[in-house]
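# Take a look and give me a structure for this.
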Amino acid sequence: MTRFVKLSIAILTAMVGWILYFISGFVTRDTKKIVFGTHTGTFSGNVKALYLDESYKKDAIKIFIYRNENIKASLEALDGKPLYFSYLSFKGIYHTLTAGTFVYSSYASDINYWLSKNAKLFNVWHGTPLKKIERDVTTGFYSIRNKYEFLFKYIYPHLFVRPNQLLVCSEYEKACFKTAFDVSNEAFVEAFPPRLNTLKEDYINEINKNFIIYAPTWRDDSSFQFYKNCDLNALNEVMEQKGLTFLIKPHPSDKMKHLDKKYSHIKLAPLSEDFYVLVKKAKLAVTDYSSVMFDCMYCNIPVVLFCPDLKSYMLNSRDFYCDIKELPFPLMESGNDFIRILNNNFTACNSDKFLPYKNTLT
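Take a look at the predicted model:
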């Protein structure tokens, strides 16, 4: 589907959507009902953690509104009797219209922006950013929506709405989010990332760490393919010698091909797999510009950065909130150097600049 066709569909959707948004403002909302939703095809992150946490808003009715069959399958596998409905179902629409609070991982459209008028919007953003996000993006394709905000805010209003509350997990993150979301200090909710509440302890207790997890972020220009930037035959040989599997876990928005053929010790994880479940069994986490580097640092999981396209990424995709070379992780820009460093023993790294808050949400 071309971008022109997508834009045309979005304009038609917005014409109907604004009417629905206006009507939704007349519905009485239940302050003790919370609807949850996530922007990707995976049941994961802060939204999952808060939805499942019985101590979080324990007096509220918590309902998950799903937009993807993979998420539905994950919800069906849960113990107990969780409440969840499709965003297009009658019950899903009803609960979305009557919920007092929306809890989402990116935008109110994770649930349904057009039915959100007068609801309290709580954005529990999915990660601590290195790359610039939202209103701070000035390079690459996604800078266009900021340049023409006067137009796009009517076609894609969910991209520009300011949340009533915004979860922040550190002083560094707060500084990033203040400009990215253009919110006042009163909007910030300070807490340790709910998605990581048990990860540190789980990682320590896991005995069978038998793989290296590689979690590259997606590129705005869809330019990166792992197999074109690393000698996978050599990598496979190193993994075989170490008795490990190199597990590639792409970003949920990444549609690029990362393997050119099958390998005995290099595997591709399904997009629907939860990174936070997988990383518990990893001896090492490898990423590039993804927020998972900070998640691993918070939980004392060793990290290596593999950034063979560093210059082009900063030119064609995103700039950074801080100098990537000042981060406390080993940084490799060539495939050969990256493979060589995998023979080393790794320890977790930390930095006072990025220390997270210690309190948890209740």
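# rest of the way, CA atoms for contacts and neighbours
Will do.
# What is the end-to-end distance of stretch 320-333?
17 Å (CA to CA, to the nearest Å).
# what comes up buried for stretch 55-63?
By 16 or more other CA atoms under 10 Å, the buried positions in stretch 55-63 come out as 57, 62, 63.
# Let's see which of these end up in strands.
Secondary structure from DSSP state E places 62, 63 of those in strands.
# what packs against the longest strand along the chain?
Counting by DSSP E, the longest strand found in the chain is strand 30-37. Of the remaining helices and strands, those touching strand 30-37 by 3 or more CA pairs under 8 Å, 6 or more residues apart in numbering; DSSP states H and E are helix 45-52, strand 61-66, helix 90-98, strand 99-104.
# Apply 6 Å and report the result again.
Judged by 3 or more CA pairs under 6 Å, 6 or more residues apart in numbering; DSSP states H and E, strand 30-37 is in contact with strand 61-66, strand 99-104.
# nearest to residue 308, of those?
Nearest of the helices and strands packed on strand 30-37 to residue 308, taken as CA to CA: strand 99-104 at 32.7 Å.
# So the residue sitting nearest the centre point of the chain: helix, strand or coil?
By CA atoms, centre = their mean, the chain has its centre lying nearest to residue 126, at 4.0 Å. Classification of residue 126 by DSSP: H, G, I helix; E, B strand; the rest coil places it in coil.
# Excluding chain neighbours, what is closest to it?
Once flanking residues are discounted, residue 126 sits nearest to residue 105: 5.4 Å by CA to CA, 6 or more residues apart in numbering.
# Pretty sure the one you found sits against residue 127.
No: contact criterion CA atoms under 6 Å: residue 105 and residue 127 do not qualify, at 9.1 Å.
# quick one: the helices in the protein?
Along the chain, counting by DSSP state H, helices occupy 3-24, 45-52, 69-76, 90-98, 144-147, 149-155, 171-180, 199-205, 232-242, 275-278, 292-298, 310-316, 335-341.
# contacting residues for the residue nearest to residue 126?
By CA atoms under 6 Å, 6 or more residues apart in numbering, the residues touching residue 105 are 38, 123, 124, 125, 126.
# Now show me the structure for the sequence below, then we'll compare the two:
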Amino acid sequence: MALKNIISQVYRKLFNLIAIMCPVRKHVVLFEAFNGKMPTDNPLYVYQALQAAHPDWHLVWGVKRQLLAEAKRRYPQMTIIPRFSLQWLWVAPVAEFWVLNARLPYWLRKNSKTTYIQTWHGTPLKRLGIDIPNVSMPGTDTEQYRQNFTTESRRWDYLIAPNQFSKDIFRRAFDFHNQFLDYGYPRNDRLVNQAKDPQALAAIKQKIIGHKTGKVILYAPTWRDDYFIRKGMYKMNLPFSLSKVVNALGKDDVLIIRPHYLVAESINIHGFEAQVKVCVDEDIDDLYLISDLLITDYSSVMFDYAILNRPMLFYPYDLAHYQGDIRGFYFDYDKVPGPVVTNELDFVSALEQFLSQGNYPAYAAKMTAFRQQFTTWEKGTASERVVALMEAEANKKAVKVTEPS
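Okay, the predicted model is just below:
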């Protein structure tokens, strides 16, 4: 353990020394998502737009070592390196740009010439950053957590905001004082653009559910701590009977369950495979695009799905248990744009109402207000605008500007 700590300290000092002493490497961009998980979310869509515009730029993904083989299998065209490796050490401190959607370690020093674009990863539902009144995490306390958060946010040169609601919260919760990019989210460009493309939708639908022509219902609940059984073992019990739900569906309708990847294998759909699919590897945007109804609970997926202006059903079956958390939400849960049901009987009834009517007319006004608050910045051009910003930053660094005399 002592040797491991020594190696870690040497690595940190070497990283920061390189960041201080070395110039940035032109057109080198480091991408990361969720602290080194798979290439995904907003950074992935910025990557795709930048790769298309500038195939000559050197774009590098940092991924956790244990995910490296799978990441390279999924994205063979990408340059992917292990996070916190020697390779990463020679890229991260001298990259011209960082494009990330989560925090970096507090000890890490940014090169003064590196431009750090923080995309973040969603409209906030639960409290975050310095707005969290009490932090209970191993190895830290509330004061230290807040200090680490503000240390990180001061490194961000730009922060993407998906809407004014998020911008106001980010400014306070992150103690952020640099420049916001009021672009909407790059990951949502597809929801704006492909939702209008019948051929694209048909191709996605064919890939995921085959030749089914009925309605597609997407169930995407939030992660719950009680999914944990013991180290390495997680289990999710569906809060409804699959037989009752399938009985309510038409023969060509499909229920897609989108669980957290840790519990995917614990979901038993035996006997219902013809109309029920568990989709954990598919892009969540693809599932949004082909779905006619979203069923969720406290998940922030509601904000992205609202871009499509399609109905939502809210099934917080453990509402009483979460009342304390809900009081800590930024958003008033009473304003969700769809029916709220808390037991299986009402859930199946609300599902049957949608299947017969295709909508929830009584919630039209709530949906309009919800979309006005959360989706008006989504124009389908966020990725392009981030690339344009990066081009401008690169040109600004390359050309010495002289003031007119």
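# circling back: hey, which of the helices and strands packed on strand 30-37 of structure 1 is tucked in deepest?
strand 99-104 (a mean of 25; mean count of other CA atoms under 10 Å).
# Which stretch of structure 2 lines up against that strand?
Strand 99-104 of structure 1 corresponds to residues 95-100 of structure 2 when matched by TM-score structural alignment.
# cool, stretch 171-179 of structure 1 as well?
Aligning stretch 171-179 of structure 1 against structure 2 (TM-score structural alignment) gives residues 164-172.
# for the matching stretch, which positions count as buried?
Under the neighbour-count criterion of 16+ other CA under 10 Å, stretch 164-172 of structure 2 has 164, 166, 167, 169, 170, 171 buried.
# Return the member of those nearest to residue 302 of structure 2.
Among the buried residues of stretch 164-172 of structure 2, and counting by CA to CA, the member closest to residue 302 of structure 2 is residue 166, at 14.1 Å.
# which residue packs closest to that closest one, ignoring adjacent ones?
Closest residue to residue 166 of structure 2 apart from its sequence neighbours, by CA to CA, 6+ apart: residue 123 at 5.7 Å.
# any idea what the one you found aligns with in structure 1?
With TM-score structural alignment as the criterion, residue 123 of structure 2 matches residue 128.
# quick revisit: can you list contacts of the longest strand of structure 1?
With CA under 6 Å, 6+ apart, strand 30-37 of structure 1 has contacts from 60-65, 98-104, 110-111.
# hang on, the earlier thing: how about the helices of structure 1 in a markdown table, adding distance to residue 352 of structure 1?
Formatted as a markdown table, those follow (distance: least, CA to CA, whole Å):
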| stretch | distance to residue 352 of structure 1 |
| --- | --- |
| helix 3-24 | 43 |
| helix 45-52 | 23 |
| helix 69-76 | 36 |
| helix 90-98 | 41 |
| helix 144-147 | 32 |
| helix 149-155 | 36 |
| helix 171-180 | 10 |
| helix 199-205 | 18 |
| helix 232-242 | 33 |
| helix 275-278 | 23 |
| helix 292-298 | 11 |
| helix 310-316 | 25 |
| helix 335-341 | 25 |
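# tell me the most buried of these?
Comparing the helices of structure 1 by mean neighbour count (mean count of other CA under 10 Å), helix 292-298 comes out on top with a mean of 22.
# Against structure 2, what's the mean shift for it, could you check?
In the superposition with structure 2, the average deviation recorded for helix 292-298 of structure 1 is 1.0 Å (mean CA distance after the TM-score superposition for structure 1).
# And the contacts of that helix?
The contact list for helix 292-298 of structure 1 (CA under 6 Å, 6+ apart) reads residue 350.
# which of the contacts of residue 105 of structure 1 has the most neighbours?
Sorting the contacts of residue 105 of structure 1 by how many neighbours each has (other CA atoms under 10 Å) puts residue 38 first, at 30 neighbours.
# What is the aligned counterpart of it in structure 2?
In structure 2, residue 38 of structure 1 lands on residue 33 (TM-score structural alignment).
# now swap in residue 320 of structure 1 and tell me
Counting by TM-score structural alignment, residue 320 of structure 1 corresponds to residue 329 in structure 2.
# Name all residues that make contact with residue 189 of structure 1.
166, 167, 168.
# 10 Å - rerun?
By CA atoms under 10 Å, 6 or more residues apart in numbering, the residues touching residue 189 of structure 1 are 122, 123, 124, 165, 166, 167, 168, 169, 174, 361.
# could you redo the contacts of residue 105 of structure 1 as a markdown table and give each row distance to residue 225 of structure 1?
Below are the contacts of residue 105 of structure 1 laid out as a markdown table (distance: CA to CA, whole Å):
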| residue | distance to residue 225 of structure 1 |
| --- | --- |
| 38 | 26 |
| 123 | 31 |
| 124 | 30 |
| 125 | 27 |
| 126 | 24 |
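# Tell me the one among those nearest to residue 232 of structure 1.
For the contacts of residue 105 of structure 1, the minimum distance to residue 232 of structure 1 (CA to CA) is 30.4 Å, reached by residue 126.
# can you tell me how far that closest one sits from residue 353 of structure 1?
20 Å.
# Kindly report the same for residue 61 of structure 1.
Distance from residue 61 of structure 1 to residue 353 of structure 1, by CA to CA: 38 Å.
# got it, and residue 108 of structure 1?
From residue 108 of structure 1 to residue 353 of structure 1 the distance is 30 Å (CA to CA).
# now swap in residue 98 of structure 1 and tell me
Per CA to CA, residue 98 of structure 1 is found 41 Å from residue 353 of structure 1.
# Kindly report the same for residue 281 of structure 1.
Applying CA to CA, the value for residue 281 of structure 1 to residue 353 of structure 1 is 27 Å.
# which residues sit in contact with residue 209 of structure 1?
Residue 209 of structure 1 makes contact with 203, 244, 279, 280, 281, 282, 283, 284, according to CA under 10 Å, 6+ apart.
# Sorry, wrong one. I was asking about residue 221 of structure 2.
238, 257-260, 294-301, 314-316.
# again, but for residue 312 of structure 1
Contacts of residue 312 of structure 1 (CA under 10 Å, 6+ apart): 223, 318.
# sorry, back to before: the match of residue 320 of structure 1 reaches residue 123, doesn't it?
No: counting by CA atoms under 10 Å, residue 329 of structure 2 stays clear of residue 123, with 11.7 Å between them.
# Among these two, which residue is more densely surrounded?
Between residue 329 of structure 2 and residue 123, counted using other CA under 10 Å, residue 123 has the larger neighbour count: 23 against 16.
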